[in-house]
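Visitor: Got a predicted structure here, sequence first:
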Amino acid sequence: MRIDALQAERVLVDGELTAATVVVQHGRIASIEALDHPVDGVVLRVPDTAYVVPGVVDTHVHINEPGRTEWEGFVSATEAAALGGATTLVDMPLNSIPPTTTVEHLRLKQEAAADELMVDVGFWGGAVPGNVADLEPLWEAGVFGFKCFLAPSGVDEFPPLDPDQFHDALREVARFDGLMIVHAEDAQVLDVAPSEPSRAYRDFLHSRPDAAELTAIARVLDGARETGARVHVLHLSSARALDAIADAKAEGLRVTVETCPHYLCFAAETIPDGSSQFKCCPPIRDAGNREELWQGLRSGIIDMVVSDHSPSTAEEKGRGGGDLQQAWGGVSGLQVGFSAVAHEARRRGIGLEHVSRWMSRNTSDLVGLTTKGRIEVGADADLAVYDTGVEFRIEATRLAHRNPISAYDGITYGGRVTRSVVRGNAIDVDRPDHRWGQQLRRPS
């Protein structure tokens, strides 16, 4: 339903929780008034146990359509997003077929998404060997930046850049002041790491050592220093890189960093062997590392938290019968990420205003969507209602993800998203079938 206002005892405005009436006109926030402000029309009243926060802006999602829609797709991904409080997604250039590495391929992606979206969706481009000349046309066509790998991506159609290719692509992106986002694991370090077939999680962890991230991140930082490019480190899992990143920021390099809910919620020593639902690259590391990542967020070294929702079919996840070297690497967490991080933050005495900044404001700022990720006059009326009076018991078979596989299966969190609002349209959580989402392009 289209609402004219939302009223709640706790609305996150300018980093503070306050009782307020959020007045909506034409899909945007027209004013923020006192709680008792009279409003004509449809008013969504929020329970006293709930918080109203900006809709999550998840800038790291693999939707996989076209080409691998059986892994996920625009309908299932955006429904999962809406149910989890994410009102804006930016789709990765892989694992769709074809990948988003040319303007022609971007158009195919946009055609596949037409009339299929429950939330707003934008697109990343890809930097792969041989497509330097395609980067600026993609930028002009509206992608938000360019993803590259420094080690094999897991799919043949999106190969990694070697050091010279990475430098050439980075120099080109710097020329038109674009943004390069990097899967930072070093191919040479991975090549010499032990990688024998094994169901043991500790063996998989040894096959993706911290050194792979540290070496690759050093290359990213050196590239930013040499070219002046804006760079973004994707899905940081190793806290050992925090000092180098802090030094780079102090130096003035234009670098931002993200981590993910699964790195903040899980620990290697508690992952059962053969449990491929936890496999991702880089991997989930030990509990001490997890707490250092939380500290990195508190201190501002890590800028944001994104899902890195990377689903696959059960066949791909079960490839090798529990051999973690063969199973598809990726955690499905789009629908549960915000509730999981909010719960874990509360356990650590971290307020919801910080979680919202990491998952909404900072992510929207990364991609220049200045009307997203905030509750202020003129912003899009994209909101999430998070209720700590409602438990969230996660059952993978009841999530909107196309495939019922999740590392969060069986966990109960003390709080869940009970309603999302997309540009003033309140999504019915029992029947989330309205296609209110729009395709986004980079603001010029």
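Guide: Yep, it's here.
Visitor: hey, let's count contacts and neighbours off CA atoms from now on
Guide: Fine.
Visitor: Would you map the strands across the stretch 51-200 of the chain?
Guide: 56-61, 86-91, 120-123, 125-126, 146-149, 179-183 (DSSP state E, counting those that start in this stretch).
Visitor: I figured I29 was touching G378, is that so?
Guide: Yes: counting by CA atoms under 8 Å, I29 does reach G378; the two are 5.4 Å apart.
Visitor: quick revisit: so can I have CSV of the strands of the stretch 51-200 of the chain showing distance to P283?
Guide: Formatted as CSV, the strands of the stretch 51-200 of the chain follow (distance: least, CA to CA, whole Å):
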stretch, distance to P283
strand 56-61, 16
strand 86-91, 21
strand 120-123, 25
strand 125-126, 23
strand 146-149, 16
strand 179-183, 12
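Visitor: before we move on, the earlier item: so I29 and G378 - more neighbours on which side?
Guide: Neighbours per residue, other CA atoms under 10 Å: of I29 and G378, the larger number sits with I29, 23 against 17.
Visitor: which outside residues touch the helix or strand that contains that one?
Guide: Element membership for I29 (DSSP states H and E) is strand 28-33. If you take CA atoms under 8 Å, 6 or more residues apart in numbering as the criterion, strand 28-33 is touched by 20-24, 375-381, 423-424.
Visitor: and which of these is nearest to A241?
Guide: Among those, I375 lies closest to A241 (CA to CA), at 33.2 Å.
Visitor: wait, what's in contact with the closest one?
Guide: L12, V13, D14, I29, V53, P54, A381, L383.
Visitor: mind putting the residues you listed in JSON lines, distance to L214 included?
Guide: Formatted as JSON lines, the contacts of I375 follow (distance: CA to CA, whole Å):
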{"residue": "L12", "distance to L214": "36"}
{"residue": "V13", "distance to L214": "37"}
{"residue": "D14", "distance to L214": "36"}
{"residue": "I29", "distance to L214": "43"}
{"residue": "V53", "distance to L214": "35"}
{"residue": "P54", "distance to L214": "33"}
{"residue": "A381", "distance to L214": "40"}
{"residue": "L383", "distance to L214": "37"}
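Visitor: One more to weigh against that first structure:
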Amino acid sequence: MVRSTTPFDLVFRAQRLIGPHGETSGSVGIRDGRIAAVEPLDAELQATRIVELADDEVLLPGLVDTHVHVNDPGRTEWEGFETATRAAAAGGVTTIVDMPLNSLPPTVDTDALEVKRKTARDKAHVDIGFWGGAIPGKLDELRGLHEAGVFGFKCFLLHSGVDEFPPLDSTQLDTALRELAGFDAMMIVHAEDSDAIDEAPTPHGEDYGDFLASRPKGAENVAIAQVIELARRIGARVHILHLASSDALPLIASARAEGVRVTVETCPHYLSFTAEEIPDGATQFKCCPPIREAANRELLWKALADGTIDCIVSDHSPCTPELKRFDTGDFGVAWGGVSSLQLGLSAIWTQARQRGYDLSDVVNWMARKPAELAGMRSKGSIAVGNDADLCVFAPDDAFVVDVAKLQHRNPVSAYHGRPLAGVVRETWLRGTQIAGDGADTSQLHGKLLTRGEV
């Protein structure tokens, strides 16, 4: 038995704990907001406060979501840092990285980054990092943003949906990747080919099949091939965002085997829903690239298992109910994006357990790997020296999603009415409870993160 004579601020005792090497039992000692000890369950760790998890609860590391559209400032009516970070905390997410577009101004230079930081500073219930943007006319700003601490850079290869964040053409993408390779920064890419989509049928009306045909797999496949070839030639680091097309998986696996520096994410909605089940006019399911067929979904799950897909992040892209055009149900004009920041863990656990995966797999995909992707060395796992970011999860509990009870600003979600397995009971950020019974949500505990300091 391990006996500690130096008291900790807080100790968790858990019959089930997901550590770096899988599930175990254990005691976790926390001092000054960091994990200072991970010992056997019977270790006599002294602390000011001891939290004993119930028999049906599992201690997880706080999730890291590297793909969140907060839309603040400028489109705060779509979401905002206050509501987004409350939703994150309620869903067991302790760290988010905010996308550079849909806010006004977009985060494409250091002045805009400072505006974003100033906006977020007094609204952070969880830790927040920032991506920079790579757009035409602003490529000379990339180094300055990198030095200011963004975690990498996002670009589009087709219209982003907002005019102030235009796409890069092939020449501009080449230029940007060469610039980023000079200081080993990562480019994260919305990989759909504009020409392929221009040649596809124009989306209109309530039929989801028509919308699906307007964003074919080929648009993803061609764009991903282009990004991989440039990364191979230049030696740049690239990351494929929100992969929906299973057809691209062999290309990605082959490139990685050849040493191309490419990583890949997918999202809960691509792993939960199928095109066949989306009703006519149900624009809450619209996102780009789109939710595809059931067989495609199963191939994405297999790619997670074999490591071709690295991680799962939300691509939380909310808007006001009016922009979803529920009045007409027209997929052609509705805003594309699925709101899921609070629901990702339960959504993925619901699907993962049905396929024989365990909580260690889910933690790997939703905490450890996203943290590694962003270079956050002190996040994503229950390990000595890491931030004491923790989630108390009840995997055998269940609930039915009610949008009126979510922390998101707007009551819109594709998950409304859907039964999900697993309930987040408590969330802790650096040893302070930020969600669940007993949490003091009137106080702000989140920090603004800078690359290299996490």
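Guide: Happy to help now that I have it. The structure presented is a predicted model; accordingly, all values stated were derived computationally and were not measured.
Visitor: Could you pull out the helices in the second structure for me?
Guide: Taking DSSP state H as the test, the helices found in the second structure are 81-90, 110-121, 142-147, 170-181, 194-199, 208-214, 217-234, 249-257, 268-272, 294-306, 344-354, 359-363, 369-374.
Visitor: residues in the first structure aligned with the fourth one?
Guide: When you say that, I think you mean helix 170-181 of the second structure. Matched against the first structure by TM-score structural alignment, helix 170-181 of the second structure falls on residues 163-174.
Visitor: And stretch 264-279 of the second structure, by the same measure?
Guide: Stretch 264-279 of the second structure corresponds to residues 257-272 in the first structure, going by TM-score structural alignment.
Visitor: First-to-last residue distance for that stretch?
Guide: 29 Å (CA to CA, to the nearest Å).
Visitor: Residues in contact with that stretch: which ones?
Guide: Contacts with stretch 257-272 of the first structure, where a contact means CA under 8 Å, 6+ apart, come from 200-202, 205, 232-237, 278, 284-287, 290-291, 293-294, 301-308, 331, 333, 337-338, 340-341, 344.
Visitor: Flag every buried residue along that stretch.
Guide: Residues of stretch 257-272 of the first structure classed as buried: 257-268, 271 (neighbour count, 16 or more other CA atoms under 10 Å).
Visitor: and which of these is nearest to R175 of the first structure?
Guide: Among these, V257 lies closest to R175 of the first structure (CA to CA), at 21.7 Å.
Visitor: Distance-wise, check the closest one relative to H232 of the first structure.
Guide: V257 of the first structure is 6 Å from H232 of the first structure, where distance means CA to CA.
Visitor: same thing with P283 of the first structure?
Guide: Note on P283 of the first structure: its distance to H232 of the first structure, by CA to CA, is 19 Å.
Visitor: likewise N425 of the first structure?
Guide: Distance of N425 of the first structure to H232 of the first structure, given as CA to CA: 32 Å.
Visitor: So those two - more neighbours on which side?
Guide: Neighbour count, other CA under 10 Å: between N425 of the first structure and H232, H232 has more, with 26 against 20.
Visitor: what do we get in the second structure for P93 of the first structure?
Guide: Counting by TM-score structural alignment, the partner of P93 of the first structure is P100.
Visitor: What separation do you get for the closest residue to A384 of the first structure other than its chain neighbours and A342 of the first structure?
Guide: In space, and not counting its chain neighbours, A384 of the first structure is closest to S420: 4.5 Å by CA to CA, 6 or more residues apart in numbering. Per CA to CA, S420 of the first structure is found 16 Å from A342 of the first structure.
Visitor: Find the nearest non-adjacent residue to L236 of the first structure, please.
Guide: Closest to L236 of the first structure by CA to CA, 6+ apart is T259, at 4.8 Å.
Visitor: Quick one: end-to-end distance for stretch 313-331 of the second structure.
Guide: 24 Å.
Visitor: Same question for stretch 156-167 of the first structure.
Guide: 22 Å.
Visitor: Can you name the residues in contact with it?
Guide: 94, 97-99, 127-129, 148-153, 223.
Visitor: now with 7 Å?
Guide: Contacts of stretch 156-167 of the first structure with the rest of the structure, by CA atoms under 7 Å, 6 or more residues apart in numbering, involve L94, P99, V128, P129, C148, F149, L150, A151, P152, S153, G223.
Visitor: neighbours around W436 of the first structure, how many?
Guide: 18.
Visitor: List the contacts of the nearest residue to it once chain neighbours are set aside.
Guide: Closest residue in space to W436 of the first structure, ignoring its immediate chain neighbours: M118 at 5.2 Å, by CA to CA, 6+ apart. Contact analysis of M118 of the first structure by CA under 7 Å, 6+ apart lists T78, E79, A82, H434, R435, W436, G437.
Visitor: which one in the second structure is aligned with the third one?
Guide: If I follow you right, that is A82 of the first structure. In the second structure, the residue matched to A82 of the first structure (TM-score structural alignment) is A89.
Visitor: With Q188 of the first structure instead?
Guide: Per TM-score structural alignment, Q188 of the first structure is aligned with D195.
Visitor: now do E72 of the first structure
Guide: Match for E72 of the first structure (TM-score structural alignment): E79.
Visitor: thinking W131 of the second structure is in contact with L101, fair?
Guide: No: here W131 of the second structure does not reach L101: they are 9.4 Å apart, not a contact under CA atoms under 7 Å.
Visitor: could you redo the strands of the stretch 51-200 of the first structure as CSV and give each row mean neighbour count?
Guide: Below are these laid out as CSV (neighbours: other CA atoms under 10 Å):
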stretch, mean neighbour count
strand 56-61, 29
strand 86-91, 29
strand 120-123, 23
strand 125-126, 28
strand 146-149, 24
strand 179-183, 24
